[in-house]
Every structure is written in C-alpha cells, then in structure tokens.
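Enquirer: sequence below, structure please.
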Amino acid sequence: TTAVVSALYFRGNQTMSLGYMESHIFGRVLKKSGFTKRLHKLKETLMFILLRIGRIFKYMCCEMEYIIDSFPVKACHNIRISRCKLFRDEKYRGYNASKREHFYGVKIQLVTTSDGIPVEMYLAQGAEHDSQILKRMYHDLPPESSLYGDSGYTNYEIEDSFREVEQVDLAISRKSNSKRKDT
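Expert: Below you'll find the predicted structure:
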C-alpha cells in the first residue's frame, strides 16, 4: 500500500510516503531501509501484477490503436562511466538521438494505447537499436490493430512479419529517403 501511495501521490518519494502513512493511517511503520528491502523482495510479484493489469486493461478496452516508443534510463553521467557499479559492459552505452547525446544505461520500450495508457513494457540494453528490440519483444496485440512508431523502428522484414503472422499493421513514420513511402 505504501509503495502505491508513494507512486500515486508523492512521485515515488518513499520517505514522504512512509511519513504520511505513519501520521495518517498507521501508528508505526518500517524505517526506510526495512521498507526498501521488503519492496525489493516483492519485485517479481509487483512486476507480474502490473503486467497482468496492463493485459486486462488491454482486453477490456478493446483498443485497436497502439503507440510504441523508447526512452533511455541513465545509470550515470558519461564522465562517471568508469566508476559505474551497476553496469559494467559496453552494451549499455547507447545514443539518444532526440537529445543528440550518449548515455550509459538501459532503454525502456513502452507500448501505450492511443490515450497514453501503458499496456506493455520491455527493458533492453542501451546500445541496442529499437528495431532489433521490436523483433524480440513479445506482443499480445489484438488482430487487425495498428501499432504506430517513429522512424527508429524502420525494418521492412519486421513490418511484413507483423502483417502476416500477428495480423497487426505496423505503421512506421518514414524518413524522406526510405524505400517504402509513407502513406
């Protein structure tokens, strides 16, 4: 409950959430370190619950249009890469084209409804290209739906595979010099 309150009302600040829960709901709560340890033990359970909620929402709303995009999560600044203890390999060094900067960390691929509600998520190494991640991702989109993406997902083999196998229209925003023109 405290983790959900933290995410909803305190922008993920667990200390403020623990203070609120102690003063308004419970008389005593765990200290921050004990709370963090318990939260880390629940990591797989929480991820399973969140993915199931996304799947249920996807089937209840019967959306037929989805959007995919990626964003980086930096582990550290470039100057501190040699001292980074979280990741230790070059495969985590990526490039963020929209900001024209390199980063060290992971990429999150997020599939949302047209209203912006997330339904699927995939975590990948920072150096991987978006189209290669799209090829590996498991998609559970309804047949006859459309998945819109930016030009980073341009890969004609994947588009053909989506149409034939999954019956999903992969609509990618094309660059001006692409072989298949944007309709």
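
Enquirer: every contact and neighbour count from this point should use C-alpha atoms.
Expert: Will do.

Enquirer: quick one, strands of this structure?
Expert: Here the chain has its strands, by DSSP state E, at 65-76, 93-96, 101-113, 118-125, 146-149, 169-172.

Enquirer: number of nearby residues for Gly105?
Expert: Gly105 is flanked by 26 other residues according to other Cα atoms under 10 Å.

Enquirer: meant to ask about Leu50, not that
Expert: Using other Cα under 10 Å, Leu50 has 14 other residues around it.

Enquirer: please report how far it lies from Gln167.
Expert: The gap separating Leu50 from Gln167 is 26 Å, by Cα to Cα, to the nearest Å.

Enquirer: re earlier: so can I have CSV of the strands of the chain showing distance to Gly27?
Expert: Listed next are the strands of the chain as CSV, based on distance: least, Cα to Cα, whole Å:
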stretch, distance to Gly27
strand 65-76, 36
strand 93-96, 46
strand 101-113, 38
strand 118-125, 35
strand 146-149, 48
strand 169-172, 53
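
Enquirer: quick one: closest of those strands to Tyr59.
Expert: Tyr59 sits nearest to strand 118-125 of all these, at 10.0 Å, using Cα to Cα.

Enquirer: how about this one, so we can line them up?
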Amino acid sequence: MELGGKHNKALTLARDLKLFSHIPSPSRFNRRLHALFPLLLPLHYLLAQVWKNLHQAQAYALDTFPLPVCENIRAPRARRFPDKVYRGFIPREGVYFHGLKLHLLVDDGKFIHEVNLTPGSLHDLVSLLILPLDLPEGAEFYLDRGYESHLYEDLCREAQGIVPMVIRRRNSRRYVPWPQYLAMVGRRVVETVGSMLHASFPRRIHTVTQEGFVIKVLSFVLAHNLGLMVQKMLG
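Expert: Below you'll find the predicted structure:
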C-alpha cells in the first residue's frame, strides 16, 4: 500500500530495516508470489469470516470499477490482454477503456467481503451471477442502475432474505421516488472504498502477465482489509 505495489522498493525497504533474515531477489520473490496465487481468494474469505466477529454489518453495497491496463490508442497492440472482450465502456464518463472490471461487495464498515475481476465488455449484472453473495438474512443490499433485474431481486428477497435497494431508472416499472435517495446514500460506502483503492494504485500497474496483474489488484484489496482489521482491533 505504501509503495504502490512495487516489489523492488518493498524488498529494498525490507532489507534496509532488516525485517527478515533472508530477502529474496525480485525475480525469486515474484515466482513465490505467483505460487501463492491460488491461496489469495481463500485467504480473503478467511479474513471476511474474522471481520464478521469484529463488526456486525447491517448493510452491503456492490459496485463495479474499471481497471484500464493501457491507453486506448495502444489497445490493438496490448499483449497482456489482447482480446476485444476486454474493451469496455464507462457510461457515467462516456468513454471506452481497455482492461478489466473490478467488482467489490463492501459492508457499512468499508470492509471488502467479496471481490471479482471480469473482462471490460461484460455487463455489470454478470457479477451478481458470479459472486456468492454470502450475506446475512435481512441485510440491506444497495445496487446501482446497472444491476437492476427484477428476477434477481425477487430471488434475493425470497431465497436469501436480502432486501435489495436499487437505484432505478425513471422508466422502470418498480420506480418509486422516495427510496431512491436512501439507495443513493446507502451505496456511497462502496464508492468511498473504490476511491481509496484507486488512490493506493500506482498510475500504471506494471506487470508482464495477466496473472501478475490480477495478483497485484488482489494484493491491494487484501492490504486494505488488513488495515481495517488492525484499526478495529487497536481501537
């Protein structure tokens, strides 16, 4: 978090502070990190279970954030993500990007409970079908317009006991004016978390492979959650 995910600077700092008896070379550290890749999501799940004992959340919010891997002009020559499926569109800004979408499920304590990455061209609603959504019964679930689906809302309400709070389009059959303000206020927490992550990201996440890019993004998410847990336990 402090060094923007740069392995060379982190290893140099660890060597100067003598944090470990043996500091591997950057290439060896990178190979070890890639070997741990299958354990990152299980570790994230375990941290979420520990957080539930520290904070009793009553509301959750889901949102999607674009993660460009290169400038638009370089998209046809992109090597890490060469396929057109990574070509996405940001409606609120009216611009295209080439990269991934980061899906975050955040509670009212700013803890990221679930995370996923999808190609940029996939619709936001796909994340609802991919994420497990392990939410407690009766929890409020705040969603943006891109997640509006009457079928899925009914399934969440009837099967899981979740209360969907969706920001709806004005032409929606279920549009009611007064709940819109509550939905907008409730989902501000996920926008705050997204801004915190983007602030910690370097200007360009430097990696050579797709797996390396995903590892760095998940590492930032884990560092964010660990920071919250430390603050909660010390506070």
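
Enquirer: compare the strands of structure 1 and give me the one nearest Asp140 of structure 1.
Expert: Closest approach to Asp140 of structure 1 among the strands of structure 1 is made by strand 118-125 (8.5 Å; Cα to Cα).

Enquirer: that closest one vs structure 2, average distance?
Expert: By mean Cα distance after the TM-score superposition for structure 1, the fitted strand 118-125 of structure 1 averages 1.1 Å away from its aligned residues in structure 2.

Enquirer: hmm, who's touching that strand?
Expert: The contact list for strand 118-125 of structure 1, computed with Cα atoms under 8 Å, 6 or more residues apart in numbering, reads 51, 54-55, 57-58, 91-94, 105-113, 133, 137, 139.

Enquirer: just checking, what packs against the lengthiest helix in structure 1?
Expert: The residue-count maximum for a helix in structure 1 (DSSP state H) belongs to helix 43-61. The contact analysis (3 or more Cα pairs under 8 Å, 6 or more residues apart in numbering; DSSP states H and E) places helix 43-61 of structure 1 against strand 118-125.

Enquirer: in structure 2, what range does the strand it packs on match?
Expert: Using TM-score structural alignment, strand 118-125 of structure 1 lines up with residues 112-119 of structure 2.

Enquirer: ditto for stretch 140-156 of structure 1
Expert: Residue span in structure 2 matched to stretch 140-156 of structure 1, by TM-score structural alignment: 134-150.

Enquirer: any idea how far the alignment partner in structure 2 of Ser173 of structure 1 lies from Gly120 of structure 2?
Expert: In structure 2, the residue paired with Ser173 of structure 1 is Ile167, using TM-score structural alignment. To Gly120 of structure 2, Ile167 of structure 2 is 22 Å away according to Cα to Cα.

Enquirer: what are the buried residues along stretch 67-79 of structure 2?
Expert: Leu67, Pro68, Val69, Cys70, Asn72, Ala75, Ala78 (16 or more other Cα atoms under 10 Å).

Enquirer: which one of the residues you listed is nearest Ile23 of structure 2?
Expert: Using Cα to Cα, Val69 is the member of these that sits closest to Ile23 of structure 2, with 29.7 Å.

Enquirer: what lines up with that closest one in structure 1?
Expert: Using TM-score structural alignment, Val69 of structure 2 sits opposite Ala75 in structure 1.

Enquirer: could you find the closest non-adjacent residue to its match?
Expert: Among residues not flanking Ala75 of structure 1 along the chain, Gly105 sits closest, at 4.7 Å (Cα to Cα, 6 or more residues apart in numbering).
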